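Visitor: predicted coordinates and the sequence they were generated for:
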Amino acid sequence: MTINYIVQPGGKLTGRIRVPGDKSISHRSVMLGSLAQGTTRVTGLLEGEDVLCTLGAFRAMGVQAEGPSGGRLVIHGVGLRGLKPPHQALDMGNSGTAMRLMAGILAGQPFDSELIGDASLSRRPMGRVVDPLRAMDASIASAEGGRPPLRIKGGRQLRGIDYALPVASAQVKSCLLLAGLYAEGETAVTEPAPTRDHSERMLRGFGYRVQTQGARISLRGGGGLTACAIDVPADISSAAFFLVGAGIAPDSDLTLEHVGINPTRIGMLNILKLMGANIELLNAREVGGEPVADLRVRTAPLRGIRIPADQVPLAIDEFPALFIAAACANGETVLSGAHELRVKESDRIAVMAQGLKRLGIEARETPDGIVIRGGRLLGGEVDSHGDHRIAMAFAMAALRADGRVTVSDCKNVDTSFPGFANLATRAGLSIEVRSGR
């Protein structure tokens, strides 16, 4: 079954909406809740396919959970040593986050396991976690090029290492910290640039001691996790599409409620403000150790910029939406230092460049980035290549297009944003979902 979006040109975004829960925090709440002693109660959980794959994996290893329903999930944790051998391979679907973090957890188990994924995930490189896990004495076999499936041999005593990340990556950092829960001695990760710190915050919330000294994050194995309550904020990566949409569509005035504004995730906000976006943070507060706020965005003329290098890792998932902002800006926007975009659910640099050109925008790829010259968006057909973020980004592009925009291969939007089209319609986007074979 294929899903296509048919989006009529023009319109504006208004009102108040709340996008689904943060995917990164949802994944981690399922993982740590399962490994904790006691009952963890989660509200605001993202019920997307990626998170459901993570939950399914823990259920396959003996964890009992009630829900999710309406964003609520009750997890009866089994403790760090309480997981049971799964009877079959654990399917991570489309989720690179799930596979990389699960590899760290499974490396410390007494049983053998295998991690698999869909066609897209099976093309994504896992060597960045496999190599340091092997340095911790884990036994992991992968397909050619370090790609899935990952076959993990249990019964290995892991040892802590002091690892300097060659590339800023919250997934690699989190994988090694989770493996460190099972390792002898100290496990430490040093970052070349700040990345999202949800794992560190949540580990502390579950009562585990994590030390942060500058760019070095460390913990010692042998402790335990204690169940707690988690309120998942709305996902800033999902809010990004609406922030850009309301920023580029004339006469828009949209408020996004209860959005997570973790300092390691607000690169997209910083970049949009540098481009001239009109975004206000209202009712800022802290919920469960995570800062949140309501974000009000109104239409404003945007200008092209050279994106600061220090903001790139803080906005790595939001660039498809930001590229649409760049297409509507006056002048040239230049991105570099973002090679990570080449190995996401798709090659996001190449696929976005292709789509922008189909809509009449000048876009030039570079090895680690892109140069976009703002201009007049035309109607046309764009292939998302099965990438959820690209599908949603081009749907928002129709707000400034001269003609209808058709986005193909949108089924994977449900991995991160179930109900996207309905919420977008409510806000004012004229979007139709068509399915076929």
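Guide: Arrived safely. Predicted model only: the values in this text are computed from it and were never measured.
Visitor: drop to CA atoms for contacts and neighbour counts, all remaining ones
Guide: Will do.
Visitor: can you give me the helices in the stretch 1-150 of the chain?
Guide: Residue ranges of the helices in the stretch 1-150 of the chain, as given by DSSP state H, counting those that start in this stretch, are 23-35, 49-60, 96-107, 127-135.
Visitor: how about those helices in TSV, adding distance to residue 314 and mean neighbour count?
Guide: Converted to TSV, these look like this (distance: least, CA to CA, whole Å; neighbours: other CA atoms under 10 Å):
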stretch	distance to residue 314	mean neighbour count
helix 23-35	13	26
helix 49-60	21	22
helix 96-107	16	25
helix 127-135	19	19
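Visitor: now these as TSV including distance to residue 73?
Guide: TSV is the format used below for the helices of the stretch 1-150 of the chain (distance: least, CA to CA, whole Å):
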stretch	distance to residue 73
helix 23-35	9
helix 49-60	10
helix 96-107	18
helix 127-135	29
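Visitor: for residue 298, find the nearest of those.
Guide: Relative to residue 298, the nearest member of the helices of the stretch 1-150 of the chain by CA to CA is helix 23-35, separated by 25.7 Å.
Visitor: and that closest one with helix 96-107, angle?
Guide: Put simply, helix 23-35 runs at 20 degrees to helix 96-107, going by axes from the mean of the first three to the mean of the last three CA atoms, to 10 degrees.
Visitor: still on that earlier bit, quick one: closest of the helices of the stretch 1-150 of the chain to residue 328.
Guide: Of all the helices of the stretch 1-150 of the chain, the one in closest proximity to residue 328, counting by CA to CA, is helix 23-35 (27.9 Å).
Visitor: quick one: residue 15 and residue 427 touch, right?
Guide: Yes - under the criterion of CA atoms under 8 Å, residue 15 makes contact with residue 427 at 6.4 Å.
Visitor: what is in contact with the two at once?
Guide: residue 254 (CA atoms under 8 Å, 6 or more residues apart in numbering).
Visitor: more neighbours, the two?
Guide: Using other CA atoms under 10 Å as the criterion, residue 15 and residue 427 rank with residue 427 on top: 22 against 13.
Visitor: and residue 163, how close does it get to residue 130?
Guide: 13 Å (CA to CA, to the nearest Å).
Visitor: circling back: closest one to residue 300 among the helices of the stretch 1-150 of the chain?
Guide: helix 23-35 (28.9 Å).
Visitor: which other helices and strands contact that closest one?
Guide: Where contact means 3 or more CA pairs under 8 Å, 6 or more residues apart in numbering; DSSP states H and E, helix 23-35 is packed against strand 37-43, helix 49-60, strand 72-78, helix 96-107, helix 198-205.
Visitor: how about the strands of the stretch 151-300 of the chain, start to end?
Guide: Here the stretch 151-300 of the chain has its strands, by DSSP state E, counting those that start in this stretch, at 162-164, 186-190, 211-213, 216-220, 229-231, 253-260, 278-287, 290-298.
Visitor: here's the one I want to compare it with:
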Amino acid sequence: MIITPVDEIRGELEALPSKSYTHRAYFLALLAEEESTIENPLFCDDTLATVSAIRAFGAEVNGKTVSPPEEPSPGFVYARESGTTARFSTALAGGINGRTLIDGARRLRERPMDGLVKALKDLGAGISSSHLPLAVKGPVKSGKVSVDASKSSQFVSGLLLLGAKVGLKVEAMNPVSRPYIEMTLRTMEAFGVEFEREGFSFEVYPGVRRAKYRVPGDYSTASFFLGAGALYGKVRINNLLRDDVQADIAFLDALEEFGAKVRRGSDYVEVERGELKAITLDCSDFPDSFPILAVIAAYAEGKSVIRAKQLRFKESDRVRAMAVNLSRMGIKVRELGDGLEIEGGRPKGARIETFKDHRIAMAMSIAALGAEGPSVIEDTESVSKSYPGFFDDLRRLLG
């Protein structure tokens, strides 16, 4: 795809439904006592992997309606490229009597599973490997477990979902991306799951009630267009709730720190271009925003440092991917172990490599809008992982 630069962007869009909440709602509907309805779900490659997973466990899914089995059954789960699907399925397989095989696409086979695998083994599950493909033989017994969550908060969320089925005490050690754990707990509350907590130690009681659950709008995918507003004009995104606990709501604070003008309504966010200055930021709690934050740093005056602990274990090595692409655009970038040092300037048009990573493709598309000269984005199909209509919405925003 060829992207030519624009002078200004002004417009508004409706936020996409949240991918993270959609995953959680469908897995909880699998465990519920009766039929549930998921309103406003996001359907993309990742969430369709989750729908396939809960079907493999015995649920009947008819679009937004989920009819749970009397008891989930073992089976085969192919998680595609979805880390959430793989990790939640692995955890829940620990509560099922029998042997479940879980696999995924090539990059997913490289992503860490070790903290979750160790926790499940400590609970008595039989597991064949520390990475995909792996087989899980349950059931585990109700009990207490500690999990090293320094590589992924999904290890904790998976065990919390398992606790909703079997009852479990979970202690999360060194958790990253903590707001995603809060999202899991909020969704559990909507499905009537009872739990107690002290910090990041939880006691989850078994039992999931049916729910009519509406998926909120997604701050993560909205961040790309809000970033465009910060760089090129003014953008408003509707259907973003001010009181949400989503990780990427912190992206708005980062925009303000850069110097953009941010207005928060009860159900919308509006971002307007300001005089952007370099910042130093650790986005370990909202790492999905790293690519678009790196793009904003590329336009900000001065030298920014953007870090996060787990960037190299995503759909791509995002530190390397952004370093390669921003360097191609003529931006001075220094690669750090856990992030980038970026000296802002005026990017030049370039041939962009997405590394088959949806967030790299979307972030670099926004970067190209203000570059000197046209850019070519290779492999735009990767956006279907989370936002199949991204380029349609980008065209709509550009008029």
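Guide: Ah, there it is. What you are looking at is a predicted structure, and each value in this text was computed from that prediction instead of being measured.
Visitor: report the TM-score for the pair.
Guide: Laid over one another, the chains give 0.94 as their TM-score (TM-score structural alignment, normalised by the length of structure 2), with 395 aligned residues with a CA RMSD of 1.8 Å.
Visitor: picking up where we left off before, among the strands of the stretch 151-300 of structure 1, which is the most enclosed?
Guide: strand 253-260 (a mean of 24; mean count of other CA atoms under 10 Å).
Visitor: surely residue 149 of structure 1 touches residue 142?
Guide: Yes - applying CA under 8 Å as the test, residue 149 of structure 1 and residue 142 come out as touching, 5.8 Å apart.
Visitor: between those two, tell me which one has more neighbours.
Guide: More crowded of residue 149 of structure 1 and residue 142, by other CA under 10 Å: residue 149, with 22 against 18.
Visitor: now the counterpart of residue 375 of structure 1 in structure 2, nearest residue through space, not along the chain?
Guide: Structural correspondence for residue 375 of structure 1 with respect to structure 2 (TM-score structural alignment): residue 345. Closest residue to residue 345 of structure 2 in three dimensions, ignoring its sequence neighbours and counting by CA to CA, 6 or more residues apart in numbering: residue 299, at 5.3 Å.
Visitor: neighbours of that neighbour, just the number please.
Guide: Around residue 299 of structure 2 there are 22 other residues, counting by other CA under 10 Å.
Visitor: map it onto structure 1.
Guide: With TM-score structural alignment as the criterion, residue 299 of structure 2 matches residue 328.
Visitor: quick one: contacts for its match?
Guide: Here residue 328 of structure 1 is in contact with 248, 302, 374, 375, 376, 377, 400 (CA under 8 Å, 6+ apart).
Visitor: of all pairs in these, which one is the farthest apart?
Guide: 302 and 377 (14.5 Å).
Visitor: can you map out the helices along the stretch 201-350 of structure 1?
Guide: Taking DSSP H, counting those that start in this stretch as the criterion, the stretch 201-350 of structure 1 contains helices spanning 236-248, 267-274, 319-327, 348-358.
Visitor: and these as a markdown table, adding distance to residue 104 of structure 1 and mean neighbour count?
Guide: Output for those, formatted as a markdown table (distance: least, CA to CA, whole Å; neighbours: other CA under 10 Å):
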| stretch | distance to residue 104 of structure 1 | mean neighbour count |
| --- | --- | --- |
| helix 236-248 | 24 | 28 |
| helix 267-274 | 27 | 20 |
| helix 319-327 | 27 | 27 |
| helix 348-358 | 26 | 21 |
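Visitor: now render these as TSV, adding distance to residue 290 of structure 1.
Guide: Shown next, in TSV, are the helices of the stretch 201-350 of structure 1 (distance: least, CA to CA, whole Å):
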stretch	distance to residue 290 of structure 1
helix 236-248	12
helix 267-274	16
helix 319-327	23
helix 348-358	29
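Visitor: quick check: which of the ones you listed is nearest to residue 101 of structure 1?
Guide: helix 236-248 (19.2 Å).
Visitor: and the closest one, which stretch of structure 2?
Guide: Going by TM-score structural alignment, helix 236-248 of structure 1 lines up with residues 219-231 of structure 2.
Visitor: average distance between that stretch and structure 1?
Guide: Its aligned residues in structure 1 lie a mean 0.7 Å from stretch 219-231 of structure 2 after superposition (mean CA distance after the TM-score superposition for structure 1).
Visitor: between the helices and strands packed on helix 23-35 of structure 1, which one is closest to residue 320 of structure 1.
Guide: helix 96-107 (17.4 Å).
Visitor: my guess is residue 41 of structure 1 meets residue 77, correct?
Guide: No - Residue 41 of structure 1 lies out of contact with residue 77 (CA under 8 Å); the separation is 10.5 Å.
Visitor: who has more neighbours, those two?
Guide: residue 77 (27 against 20).
Visitor: the more buried one maps to what in structure 2?
Guide: Checking TM-score structural alignment: residue 77 of structure 1 goes with residue 68.
Visitor: residue 62 is in contact with its match, correct?
Guide: No - using CA under 8 Å as the test, residue 68 of structure 2 is too far from residue 62 to be in contact (11.5 Å).
Visitor: give me the common contacts of the two.
Guide: Joint contacts of residue 68 of structure 2 and residue 62 (CA under 8 Å, 6+ apart) do not exist.
Visitor: if we can go back for a sec, now the residue nearest to residue 345 of structure 2: how far from residue 375 of structure 2?
Guide: For residue 299 of structure 2 relative to residue 375 of structure 2 (CA to CA), the value is 16 Å.
Visitor: can you report how many residues lie near residue 282 of structure 2?
Guide: 16.
Visitor: grab the nearest non-local neighbour of it.
Guide: Using CA to CA, 6+ apart, the nearest residue to residue 282 of structure 2 is residue 307, at 4.7 Å.
Visitor: hang on, the earlier thing: can you put the helices and strands packed on helix 23-35 of structure 1 in TSV and add distance to residue 285 of structure 1?
Guide: Converted to TSV, the helices and strands packed on helix 23-35 of structure 1 look like this (distance: least, CA to CA, whole Å):
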stretch	distance to residue 285 of structure 1
strand 37-43	17
helix 49-60	26
strand 72-78	21
helix 96-107	27
helix 198-205	16
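Visitor: let me know which of these is the nearest to residue 167 of structure 1.
Guide: The nearest among the helices and strands packed on helix 23-35 of structure 1, by CA to CA, is helix 96-107 at 15.0 Å.
Visitor: dump the residue contacts of residue 265 of structure 1.
Guide: Contacts of residue 265 of structure 1 by CA under 8 Å, 6+ apart are 195, 196, 236, 314, 315.
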